[in-house]
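Trainee: Got a predicted structure plus its sequence, pasted below:
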Amino acid sequence: MAFTAPETPRRELYPEIEPFASGWMETGDGNRIYYEECGNPQGRPVVVLHGGPGGAVNPGMRRYFDPSRWRVILFDQRGCGQSTPNAADTDLSDNTTWTLIEDIERLRERCGVDKWAVFGGSWGSTLSLAYAITHPERVSALLLRGIFLLRKSEVRWFYQEGASQLYPDAWERYLAPIPEAERNDLMGAYYRRLTGPDRAERERCAVAWSSWEGETVSVEGPSARPEKFADPAFALAFARIECWYFTNDGFFPSENWILENVGRIRHIPGWIAQGRFDVVTPMTSAWDLHRAWPEAKLDVIPDAGHASSEPGIIDSLVRATDWAAAL
C-alpha cells in the first residue's frame, strides 16, 4: 500500500564526498564511458543511473548514500556528460536502451561486482527497471524515483498536450522555435530540427526543449529552473538523445513492456519515491507500477514535484538507501 513520509524531521543529504576512483571504460564500438566510485570500497555496491536520457551525473548524486556503508558507482550514459563522443553532433544509432544495458553490464564486470543495488530517477527509473528485468540475478534492490514507463501517453502528456495546461508560460517558450503549421506533432518537428544540418537551429531548439523540462521539474515552477538546462553545451546532447529515444518509443518491443515483464523482478526489494505533484512523470505511472508490483514500497511525497533536489524527495531517497543498506 502507499504511504507518505513523516512530515518531520526530514532527512537531508549526506556530506559532500569525492571519488576514490574514476576513469573511462571502452565499450568496443567507439564509445568511452566515464565512471566514478565513491564511499567505502568494501561497502555494499550500488549503481546510479541518471535521468534524461541524455543527462549526466553530478556531485549531488553521491550524497544520497551513507558513505560508510555504500560503494557508490556512477557513470555518464553514452553520448552525454564526460562520456565520449558527445551526442551534440554525432550519429545516435548505437545509443539505445539495450546498448545502455550492455554498458551497465560491462561496468559491473569491470568493477568486479556480482550483484548491486540499482538507483535511478525519471529516465533512470526506466533504465533501472529495464536492466533489472533483463538481468534480475544481478540486482539486489531497486531504489526508484519519478517513475517513467515511456508509454505514448506519458510522452504526449509532457511534449504535446497536458502539462502545457499547468505551465502555459513555460509552454509558450517551448513552442517558440516551431512554426504553427507543425505544432500538431511537436515531437516530430523537434526531431527534424535536432537532427538537422543547421547547428544554430539545433542549438536554439535544444535550449527550448531542455528549458521546458527545467522549468517544470519543481513545484516552484520556472523560477526554480536549474541553470544547466539553458546551457547549450548541456542542452544539445540532452535534447537530441531524449528526442531520439522518445521518437523510437524507448526501443521497447511493446508499449507496456516494463509492466508486462514486471513479474521477473517482483522478488527484488524495491522502493518507489513519487512526488504527488510531479508534472514531468505524473503519479499515474508510479501507481500502475505499484499495482503490478505491490511488494515494492511506494512513498508518495505530498508536497513534491519531479526534482530530486526537493526536500521531500531527498528525505525519501535517503531513507530508501538506509533501508536498502540494512537488507
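Mentor: Received, thanks.

Trainee: contacts and neighbour counts: CA atoms only from here.
Mentor: Fine.

Trainee: all strands for the stretch 1-150 of the chain, in order.
Mentor: With strands called from DSSP state E, counting those that start in this stretch, the stretch 1-150 of the chain shows them at 2-3, 21-26, 32-39, 44-49, 70-75, 116-121, 139-145.

Trainee: Can I get those strands in JSON lines including distance to Ile258 and mean neighbour count?
Mentor: Formatted as JSON lines, these follow (distance: least, C-alpha to C-alpha, whole Å; neighbours: other C-alpha atoms under 10 Å):
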{"stretch": "strand 2-3", "distance to Ile258": "20", "mean neighbour count": "11"}
{"stretch": "strand 21-26", "distance to Ile258": "28", "mean neighbour count": "14"}
{"stretch": "strand 32-39", "distance to Ile258": "26", "mean neighbour count": "22"}
{"stretch": "strand 44-49", "distance to Ile258": "17", "mean neighbour count": "24"}
{"stretch": "strand 70-75", "distance to Ile258": "23", "mean neighbour count": "25"}
{"stretch": "strand 116-121", "distance to Ile258": "15", "mean neighbour count": "25"}
{"stretch": "strand 139-145", "distance to Ile258": "14", "mean neighbour count": "25"}
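
Trainee: second one coming, line it up with the first:
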Amino acid sequence: MATPPDPWSVFALDVGDDHRLHVEQSGAPDGLPVICLHGGPGSGMAAAHRQFFDAARYHIIQFDQRGCGRSTPRGGLAHNSTAHLVADIERIRQHLGIDRWLVFGGSWGATLALAYAAAHRGACLGVILRGMFFGSADDLRRFFDDGQRHAPAVHTRLAALAPPGARTRLANWLPAALLTARPADQAPLVTAWMAWENALDSGPTAPFTPPTGDALAAAIDKYRVQAHYLHHHCFLAEGWWRDAAAALADLPVAILHGTQDRICHPDNARAVHAACPGSRLQLIDGCGHSPFAPAMAAALVEATRRFAVDMGFG
C-alpha cells in the first residue's frame, strides 16, 4: 500500500448549532474530488484511509463528523443526526466550490454515503460503499446479540454489566444504558463494548488493551456518539435504504463487502446491489470488516483506480 499523503489544507468549518468541523484536503488539488466518510458513528477520520486513493489522481477530502475527532464540541450530541451530517457534507462541497465528486464510505460511512448520494444525486459522480450498514434493528441484533457464539467469553463479560433480563437483548439495552449512565459507570460499559467489537473483528483470542487516561476519555466520547445514533436507529426509517439505493440507478456504484464480516452482514451488500440497478457487487473472500485486510485494501485501491480511469484521470 502507498504511504498516505500529508494534507495540504486543514481548516475548521462552522456549520451552525455550535458545531465546527475539522476538514482536511490531501492528494492532487486539481485531481478527481472524493469525499471520504469515516465510520462509527463517532470514530473520526483516519489518515490511513487516504492510501485507497492515488494521490496523483485524487483530490481527497476528509472531515470529522459532528462530535467526532477534532471537530468541536467533541462528543456533542445536540443537533447531531444523520440529516445534520448529510447537510454538512453538502455544505463542505459548496464551501470548496466542487461541482461533483465521488462519494466513498465504509461501515457507518457507507450508510452516510448512501443517504447523502440519494439526497444529492446531482452532486455525485459515483459512490463506493464498503461494509454496508443500515442502522436497523436487525443490524444491531446481529452485532450485539447474534455474535455470541463467535466469542462467548467476551460476550459474557459484556452481558454481565446488564440487568439479568437484558443480557440476551443487549441491542435494546446497551446504547440507552451508556447514554444514561453516571460518569463513573461509563468506562466499564465502553471498555466492554470495545472488547466485544475487537473480538468480532479480529477474533475471540485477539489481544485487547483497555484504554486509559486521555484515550479512555476520547473513547467514552466516541461511544456515546455511537450510542446516540444506535439508540435512534441512526435517525433513519426502517427500510430507508431501498429507496436510497433505487435513487442511484445507473450512477456508477461499487459495493464491496467481506464474506466473513461479523460487524456488518454481507446480506446488506447483496440487498443494496439488488435495489440499485447497474451497481457492481464484489464480495471479498475471507475478509472481515476491516478495510485494511490485504485483499480488501487491494480491492478498494482497484475500485478507486478503475473509477479514476473511467472519469478520464488515467
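Mentor: Thanks, I have the structure now. None of these values were measured; they are calculated from a predicted model.

Trainee: thinking again about what came up before, pipe the strands of the stretch 1-150 of structure 1 into CSV and attach distance to Glu255 of structure 1 per row.
Mentor: Conversion of these to CSV gives the following (distance: least, C-alpha to C-alpha, whole Å):
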stretch, distance to Glu255 of structure 1
strand 2-3, 25
strand 21-26, 31
strand 32-39, 29
strand 44-49, 22
strand 70-75, 27
strand 116-121, 20
strand 139-145, 20
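
Trainee: check contacts around the alignment partner in structure 1 of Thr111 of structure 2.
Mentor: Under the alignment by TM-score structural alignment, Thr111 of structure 2 pairs with Thr126 in structure 1. The contact partners of Thr126 of structure 1, by C-alpha atoms under 8 Å, 6 or more residues apart in numbering, come to 120, 147-150.

Trainee: do the same with Gln186 of structure 2
Mentor: 178, 220.

Trainee: Same question for it, what's its three-state structure.
Mentor: On the three-state scheme (DSSP: H, G, I helix; E, B strand; the rest coil), Gln186 of structure 2 is labelled helix.

Trainee: That one corresponds to which position in structure 1?
Mentor: Using TM-score structural alignment, Gln186 of structure 2 pairs with Arg202 in structure 1.

Trainee: Any of the contacts of Thr126 of structure 1 buried? List them.
Mentor: Those of the contacts of Thr126 of structure 1 that meet the buried threshold are 120, 147-150, by 16 or more other C-alpha atoms under 10 Å.

Trainee: Sort out which of those are in helices and list them.
Mentor: Secondary structure from DSSP state H places none of the buried ones among the contacts of Thr126 of structure 1 in helices.

Trainee: re the thing from before, from Glu105 of structure 1, how far off is the match of Gln186 of structure 2?
Mentor: 33 Å (C-alpha to C-alpha, to the nearest Å).

Trainee: hmm, back to that, so which of the strands of the stretch 1-150 of structure 1 is nearest Ala237 of structure 1?
Mentor: When those are ranked by proximity to Ala237 of structure 1, the top entry is strand 32-39, at 14.7 Å, counting by C-alpha to C-alpha.

Trainee: in structure 2, what residues pair with the closest one?
Mentor: With TM-score structural alignment as the criterion, strand 32-39 of structure 1 aligns to 20-27.

Trainee: quick one: that stretch to chain centroid distance?
Mentor: Chain-centre distance of stretch 20-27 of structure 2: 17 Å, with C-alpha atoms, centre = their mean, to the nearest Å.

Trainee: where exactly do the helices run in the stretch 1-150 of structure 2?
Mentor: Along the stretch 1-150 of structure 2, counting by DSSP state H, counting those that start in this stretch, helices occupy 82-96, 108-119, 137-144.

Trainee: what would these look like in CSV with distance to Gln62 of structure 2?
Mentor: Listed next are the helices of the stretch 1-150 of structure 2 as CSV, based on distance: least, C-alpha to C-alpha, whole Å:
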stretch, distance to Gln62 of structure 2
helix 82-96, 10
helix 108-119, 11
helix 137-144, 26
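
Trainee: Select, out of those helices, the one closest to Leu13 of structure 2.
Mentor: Once the helices of the stretch 1-150 of structure 2 are compared by C-alpha to C-alpha, helix 82-96 is nearest, at 7.9 Å.

Trainee: Can you get me the centre-to-centre distance for the closest one and its chain?
Mentor: 16 Å.

Trainee: Same question for stretch 79-91 of structure 1.
Mentor: How far stretch 79-91 of structure 1 lies from its chain's middle: 17 Å, per C-alpha atoms, centre = their mean.

Trainee: got it, and stretch 221-233 of structure 2?
Mentor: 13 Å.

Trainee: Stretch 229-246 of structure 2 now?
Mentor: Using C-alpha atoms, centre = their mean, the offset of stretch 229-246 of structure 2 from its chain centre is 14 Å.

Trainee: got TSV for the buried ones among the contacts of Thr126 of structure 1, with distance to Glu182 of structure 1 too?
Mentor: Converted to TSV, those look like this (distance: C-alpha to C-alpha, whole Å):
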residue	distance to Glu182 of structure 1
Gly120	34
Ile147	30
Phe148	26
Leu149	27
Leu150	23
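
Trainee: Average offset of the match of strand 32-39 of structure 1 relative to structure 1?
Mentor: Once the two are superposed, stretch 20-27 of structure 2 sits an average of 0.5 Å from its aligned residues in structure 1 (mean C-alpha distance after the TM-score superposition for structure 1).

Trainee: And the strands of the stretch 1-150 of structure 1: which comes nearest Asp299 of structure 1?
Mentor: strand 2-3 (5.3 Å).

Trainee: If you count contacts, what does the closest one end up packed against?
Mentor: Judged by 3 or more C-alpha pairs under 8 Å, 6 or more residues apart in numbering; DSSP states H and E, the packing partners of strand 2-3 of structure 1 are strand 297-301.
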